[in-house]
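[1] Sequence and predicted structure are below.
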Amino acid sequence: MKPRHKRIAIIVGALAGLGVATALVLNALQSNVAFFFTPTQVAAGEAPKNRAFRVGGMVREGSVKRDQMTVHFIVTDTAKDVRVTYTGILPDLFKEGKGAVVQGKFNPDGEFHATEVLAKHDENYMPPEAQHAVDQAHKAAKTVDKK
């Protein structure tokens, strides 16, 4: 084999190896990414059907029902609601009327089964996406009230 052919074979092999490594990294990232959606976006069908994602908003007052280690509650952006089921220990800051982000996917019965619950960490913090969703829902509610 000529030196020129050896160089071409090495370059092609290196490019193929780089392509395989890139594909593996992108696949790993794709399977670990959980996108954020508001309850309004979920109701509009924008959320993935068979994949984990995050839903954020406020925990509706009076919606938390405990059954031993399983908790049922509603996350809302004041326009739409998402019913959530979570089995496990909730964060200490989780309370009705406070912000929360839940990660999981929908059960066949239409209830969101959370694998992780995140509560806001102080009185003033809300995830920017959740704050934007609440603001948009308030604007939409005012527009409807004016009509």
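    Structure received.

[2] For the rest of this, base every contact and every neighbour count on C-alpha atoms.
    Will do.

[3] For Phe36, give me its contacts.
    Phe53, Arg54, Val55, Gly56, Glu129 (CA atoms under 8 Å, 6 or more residues apart in numbering).

[4] SS state for the fourth one?
    Classification of Gly56 into helix, strand or coil gives strand, according to DSSP: H, G, I helix; E, B strand; the rest coil.

[5] distance of it from Met1?
    62 Å (CA to CA, to the nearest Å).

[6] Can you tell me which of the contacts of Phe36 has the most neighbours?
    Val55 (31 neighbours; other CA atoms under 10 Å).

[7] what's the spacing between that one and Pro39?
    7 Å.

[8] and what of Lys6?
    58 Å.

[9] Of the two, give the one with the bigger neighbour count.
    Pro39 (28 against 11).

[10] Would you check that the more buried one makes contact with Arg83?
    No - counting by CA atoms under 8 Å, Arg83 is not a contact partner of Pro39; they are 9.6 Å apart.

[11] second one coming, line it up with the first:
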Amino acid sequence: MKSLKKRRRIQVLLGAAGALVIAVALIGYGFRDGINLYRSPTQVSENAPAPEEYFQLGGLVKEGSIVNGDGVAFDFVITDGAVEIPVRYIGNDPRPDLFKEGQGTIAKGYYRDGLFEARDLLAKHDETYMPREVIDTLKESGVYQEPEN
């Protein structure tokens, strides 16, 4: 009788361990492209990521830097006040209506040969919104100014 209880207990523990391994593998598979780090232009210039690394680049859109291309493509510059990174948007969607020069933005994509190739853009939601990461970066470089109400 005791050996049957021990055997059943071992089977339950092995089943739970197997379920845990499967759960961890599924979570890792789900996050393989979902975990992308935020970087400022200064961080990118100091330690350039690998060309195949997908990440988020955030800062202010430099005044006078937006240049329209063919279709929905366009170029612009993201700056944190210290460093400027040229960006080429090559996504499938048109430019967001709230995407403007002098405003905070986060671009998602790849940094290759000194150019950030953006696949997605996040623009502000209203006149005062700016992503927290961008505000923190601008405060560190001493460029951030509180919005006027």
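    Structure received. Here the structure is a predicted model, which means the values were calculated and not measured.

[12] What would you report as the TM-score here?
    Overlay of the two chains. TM-score (TM-score structural alignment, normalised by the length of structure 1): 0.83; 138 aligned residues with a CA RMSD of 2.0 Å.

[13] Could you dump the contacts of Phe36 of structure 1 into a markdown table with distance to Met69 of structure 1 added?
    Shown next, in a markdown table, are these (distance: CA to CA, whole Å):
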| residue | distance to Met69 of structure 1 |
| --- | --- |
| Phe53 | 22 |
| Arg54 | 21 |
| Val55 | 21 |
| Gly56 | 22 |
| Glu129 | 29 |
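
[14] Closest one of the residues you listed to Leu118 of structure 1?
    Using CA to CA, Gly56 comes nearest to Leu118 of structure 1 of the contacts of Phe36 of structure 1, at 9.2 Å.

[15] quick one, strands of structure 2?
    Remark: strands assigned in structure 2 by DSSP state E are 38-39, 55-61, 67-68, 74-79, 84-89, 104-112, 115-123.

[16] The fourth one corresponds to what range in structure 1?
    Applying TM-score structural alignment, one finds that strand 74-79 of structure 2 aligns to the residue range 71-76 of structure 1.

[17] Also the last one?
    Residues 111-119 of structure 1 are where strand 115-123 of structure 2 aligns, taking TM-score structural alignment as the criterion.

[18] which parts of the matching stretch are buried?
    Phe112, His113, Ala114, Glu116, Val117, Leu118, Ala119 (16 or more other CA atoms under 10 Å).

[19] which of these lies closest to Gly104 of structure 1?
    Ala114 (4.2 Å).

[20] any idea how far that closest one lies from Tyr86 of structure 1?
    5 Å.

[21] Show me which residues of the top helix by length along structure 1 are buried.
    For structure 1, the helix with the greatest residue count under DSSP state H is helix 3-32. For helix 3-32 of structure 1, the neighbour count (16+ other CA under 10 Å) marks no residue as buried.
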